[in-house]
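Peer 1: have a look at this prediction, sequence included:
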Amino acid sequence: MTTTTDLPVSPAQLRSAELERQLARDPGRFRALTGDRPTGALHLGHYFGTLHNRVRLQDLGVDVFVLIADYQVLTDRDVAERLTEHVEGMLLDYLAIGIDPARTTVFNHSAVPALNQLLLPFLSLVSVAELGRNPTVKDEITHSRQSAVSGLMYTYPVHQAADILFCKGDLVPVGQDQLPHLEVTRTVARRFNERYGAVFPEPDALLSATPLLLGTDGTKMSKSRNNSVALGASEDETARLIRGATTDADRHITYDPVARPGVSGLVLLAALCLGRDPHAVAEEIGNGGSAALKRTVTDAVNATMAPIRARRAAYAQDMGYVRDVLRAGNERANAVAETTLDEVRQAMGMIR
């Protein structure tokens, strides 16, 4: 099967489209697990790539769990720096974009011991060779900040399996690059069920429909590359970062992600903020050059982020409430994890 642009449609894309149809019919039957590592400020790439979709799923009626993966900060660095600051900043961003703690469970790794205990039996279900073949792990090792590859980095996909399966998540919003990780989770669930009896679902990937958003240097927007616009950035800071973004010498603005990644990344950002087609945005700017393009992007981003920034500032005035949100989420996640761990122990014939 092909799309109208003659590009092949992968099985994962077909399955994701079917999941969207099922979500439209019965969202309440799904439980989604997603999350972030608290390694720095969340940015526009996160917002359009994953955060906006979490609010959509929540509002549809999906039972959403959002993990602040504090233990996984250590997968690619030797120490977890400014961890409390990053966790609290992440909570502020979640609340500001519309995450509702009454409908979405926000929790962190280190507060849910039973979740992490699932890592032990799960590790027995995968081989060292299988872990070594994971392409996402290979890429993360290449870009690691650690002096040597740690065991946590190597077993990262199995830890993610515990993240997803502790709550019996059956829906995982991911990008195409995360599919190998999710396949490890599906393998762990399938092998556990075959060996010990049916306990876990085999979760499906819900692929993001948003194209990859590039940073101000024309490469993938990333916290570690210093090329992102943080959700909490001010109007002036946003304008400064966009003014410094990479473009090219061609004054006529077009949307061509392959030939003109820097220009096209800015066009796409404006289009996402405006809810328009990027080709139409580029055509409207036309011969205005990079200056007009950057003005358009700056205005679009600041208009989109204004209400989010206002809510973030309001929540920041009551950090007691923000911390209570995490405590309540941790309590629910602990109750769910303990129940699942008890099921695992019983299935494996272990006495507590």
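Peer 2: Thanks, I have the structure now. None of these values were measured; they are calculated from a predicted model. Numbering: from 1, shown residues only.
Peer 1: from here on, contacts and neighbour counts on C-alpha atoms
Peer 2: Fine.
Peer 1: tell me how far Val149 lies from Tyr156.
Peer 2: 11 Å (Cα to Cα, to the nearest Å).
Peer 1: buried sites along the helix ranked longest in the chain?
Peer 2: Taking DSSP state H as the criterion, the chain has its longest helix at helix 319-348. By 16 or more other Cα atoms under 10 Å, the buried positions in helix 319-348 come out as 322, 325-331, 333-334, 336-338, 340-341, 344, 347.
Peer 1: just stretch 144-159 next, same as before
Peer 2: 144-145, 149-150, 152-159.
Peer 1: quick check: the farthest pair among those?
Peer 2: Spanning the widest gap among these are Arg145 and Val158, at 20.6 Å by Cα to Cα.
Peer 1: show me the helices in the stretch 101-250 of the chain, by range?
Peer 2: Using DSSP state H, counting those that start in this stretch, the helices of the stretch 101-250 of the chain run over 113-117, 119-123, 128-133, 135-142, 151-154, 156-165, 179-196, 235-243.
Peer 1: and the last one, what other elements does it pack with?
Peer 2: The elements that helix 235-243 packs onto, with contact taken as 3 or more Cα pairs under 8 Å, 6 or more residues apart in numbering; DSSP states H and E, are helix 289-316.
Peer 1: also compute the angle for the helix it packs on relative to helix 319-348, please.
Peer 2: 90 degrees (axes from the mean of the first three to the mean of the last three Cα atoms, to 10 degrees).
Peer 1: just want the angle from helix 289-316 to helix 235-243.
Peer 2: 150 degrees.
Peer 1: comparison target below:
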Amino acid sequence: MASDTFEASRKISDEIKADLPVHPEKYVMLTGDRPTGRLHLGHYFGTIRERVRLQDAGVTSRIIIADYQVITDRDTTEHIADNVRNMVIDYLACGIDPARTIIFTHSAVPALNQLMLPFLSLVTEAELLRNPTVKSEQEASGHALTGLLLTYPVHQACDILFCKGNVVPVGKDQLPHIEQTRQIARRFNERYGRVFPEPHGLLTEAVEIPGLDGRKMSKSYGNAIALSATAEETAKLIKKSKTDSERLITFDKEARPGVSALLTTAALCTGRDEQAIAAEIADAGSGALKTYVTEAVNDYLAPIRARRAELEADPGYIEEILREGNRRANEIADATLDEVRAAMGMVY
């Protein structure tokens, strides 16, 4: 049954991908990140590059910095303001254009969060408890299941629906969130009158970006190359990464995770194939591989880092981007909440 649902989602996603370049004006994309730390290469190749592509194709784009979602599984908001500002810097340095893409934060858009109240009445406890993504996120964090984490998919529905989002770039594991959003939109429309579209997941290519230890690149594993890292810091990180004692460089994810992770990183940054890079380095050993990867990453990130340096030197501009993004998001959210209240007969 689950595979049937996935196949149906993939079919719709493929149809949307084919239609996007032809009719970009039909789509409103919502996507975002939690400001729990610095964005890294995994974020860039996994999602940010695709967001820039869709924005440049003419798709109406919204990016939420989900600051309230930090406290789903963390007990502190220390460093959050710094993380938010650096996230904006990273977005802009990577090609997100604030004139075309609204960048905003959860906590600054009250009407978005107010949608939680009617939306929570449209889902049952059983539906919340069986969402597999919530379970896996709780297990990964080792944190108690907070009310906010349990209702995270409903909050995500608010993010998507406040701006009438109809496409959301997601990986396969996030499809249950999209299905819950579709369900909420459908139930609201049936109960009170049509206000919301039923959004679809735009399945991203299954590129799992390995960290420097072969596991998935993650801030929590300490195996990530941050977009904000200097060339020297990047070189140091790659030099410290674990490989193995075999001199001949080969690509084998199972048997040689460390070596293979470095080859994949180099492949992403050069547009070459892992096997071709391995064959070129051959028996020159892991030292030569690390030198190659360091140069590939630093060359690729050089223009992004140059733009970052310009943006960091102008903190007032970053504040203005957030202020203006929040203002525009509030306009949209207020209008949607007015529609919701009118549909529910709550205009007095």
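Peer 2: Ah, there it is. Keep in mind it's a predicted model, so treat the numbers as computed, not measured.
Peer 1: with adjacent residues omitted, what lies nearest to Glu20 of structure 1?
Peer 2: Leu206 (7.9 Å; Cα to Cα, 6 or more residues apart in numbering).
Peer 1: map the one you found onto structure 2.
Peer 2: Here Leu206 of structure 1 is matched to Leu202 in structure 2, going by TM-score structural alignment.
Peer 1: that match: how many residues sit nearby?
Peer 2: For Leu202 of structure 2, the count of nearby residues is 24 (other Cα atoms under 10 Å).
Peer 1: in this structure it contacts Asn166, no?
Peer 2: No. Leu202 of structure 2 lies out of contact with Asn166 (Cα atoms under 8 Å); the separation is 9.6 Å.
Peer 1: what count of nearby residues applies to the aligned partner of Asn189 of structure 2 in structure 1?
Peer 2: Under the alignment (TM-score structural alignment), Asn189 of structure 2 pairs with Asn193 in structure 1. By other Cα under 10 Å, 16 other residues sit near Asn193 of structure 1.
Peer 1: now do the same contact list for Asn193 of structure 1.
Peer 2: Each residue near Asn193 of structure 1 by Cα atoms under 8 Å, 6 or more residues apart in numbering is listed here: 199-200.
Peer 1: likewise Asp67 of structure 2?
Peer 2: 34-35, 80, 84, 105-107.
Peer 1: can I get those residues in CSV with distance to Cys94 of structure 2?
Peer 2: Formatted as CSV, the contacts of Asp67 of structure 2 follow (distance: Cα to Cα, whole Å):
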residue, distance to Cys94 of structure 2
Arg34, 17
Pro35, 17
Ile80, 21
Val84, 15
Thr105, 19
His106, 22
Ser107, 24
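Peer 1: which of these are buried?
Peer 2: 34-35, 80, 84, 105-106.
Peer 1: taking those residues as a set, which two sit the farthest apart in space?
Peer 2: The most widely separated members of these, counting by Cα to Cα, are Ile80 and His106 (12.6 Å).
Peer 1: counterpart of Val109 of structure 2 over in structure 1?
Peer 2: In structure 1, Val109 of structure 2 lands on Val112 (TM-score structural alignment).
Peer 1: pick the most deeply packed of the helices of the stretch 101-250 of structure 1.
Peer 2: Most buried of those, by mean neighbour count (mean count of other Cα atoms under 10 Å): helix 156-165, with a mean of 24.
Peer 1: related to what we said a few turns ago, and which of the buried ones among the contacts of Asp67 of structure 2 is nearest Val134 of structure 2?
Peer 2: Arg34 (15.0 Å).
Peer 1: contacts only, for that closest one.
Peer 2: Arg34 of structure 2 touches 65-67, 69-70, counting by Cα under 8 Å, 6+ apart.
Peer 1: same list (the residues you listed) but as JSON lines, adding distance to Glu232 of structure 2 and secondary structure.
Peer 2: Below are those laid out as JSON lines (distance: Cα to Cα, whole Å; DSSP: H, G, I helix; E, B strand; the rest coil):
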{"residue": "Ile65", "distance to Glu232 of structure 2": "29", "secondary structure": "strand"}
{"residue": "Ala66", "distance to Glu232 of structure 2": "31", "secondary structure": "coil"}
{"residue": "Asp67", "distance to Glu232 of structure 2": "30", "secondary structure": "coil"}
{"residue": "Gln69", "distance to Glu232 of structure 2": "33", "secondary structure": "helix"}
{"residue": "Val70", "distance to Glu232 of structure 2": "30", "secondary structure": "helix"}
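Peer 1: perfect, that will be all.
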